[in-house]
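# Provided below for reference: sequence and predicted model.
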Amino acid sequence: MLQQQKEEQRRQIRQELEKDWQRQQIELAAKRKEAAWQSYYKPSPICRLDNVRADCANEHMRARRAFEAEYRD
């Protein structure tokens, strides 16, 4: 009985470690993607000064769509 409890504890620990590892991988992938986006998209000088303009929002959306279509982790 004690052996079964130890095995169950080990299994639970392995599962938690696996979940932690997966969470870390997801976070790293998100950070890599954000860094790639930051180096990919450079707003025009006018949009750096006034990013609430409609043409700047459109520029950003077009760039984001293109980035998403091209991005591979």
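Happy to help now that I have it.
# Please make it C-alpha for all contacts and neighbour counts, starting now.
Noted.
# Name the residues of the biggest helix by length in the chain that are buried.
Ranked by residue count and defined by DSSP state H, the top helix of the chain is helix 2-40. Buried residues in helix 2-40, counted by 16 or more other CA atoms under 10 Å: 33, 37.
# Below is an additional structure, to be compared with the one above:
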Amino acid sequence: MLSEHYELIEALATNFAIAVLFLLIGLAIQDVLNKGNVPKYGRWFVWLVLFLGCAGFIAKGIIQAFWEAGM
């Protein structure tokens, strides 16, 4: 049974690992921003860039799902 679902398990594990990586990057950025006395405008810009990276990853997953479904 495991060999039948190997590809699905691999895809889920990869997506989970990347989500955890984004979380850790976010925590590291928050720590650096707090310790560096970064102005509010700079903080907004940093979080915007991080959000756009996450949004791009999510959009890629949605597009890939539609593409593989044949739509």
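Alright, I've got the coordinates. Computed from a predicted structure; not experimentally measured.
# re earlier: what range in the second structure matches the next helix or strand after the longest helix of the first structure?
Downstream of helix 2-40 of the first structure, the first helix or strand assigned by DSSP states H and E is helix 45-49. Following TM-score structural alignment, helix 45-49 of the first structure has no partner segment in the second structure.
# Helix 45-49 of the first structure: which residues count as buried?
For helix 45-49 of the first structure, by 16+ other CA under 10 Å, it's Cys47.
# swap in stretch 48-56 of the second structure?
Buried, per 16+ other CA under 10 Å, within stretch 48-56 of the second structure: 50, 54.
# Need the residues that contact it.
For stretch 48-56 of the second structure, the external contacting residues (CA atoms under 8 Å, 6 or more residues apart in numbering) are 22, 26.
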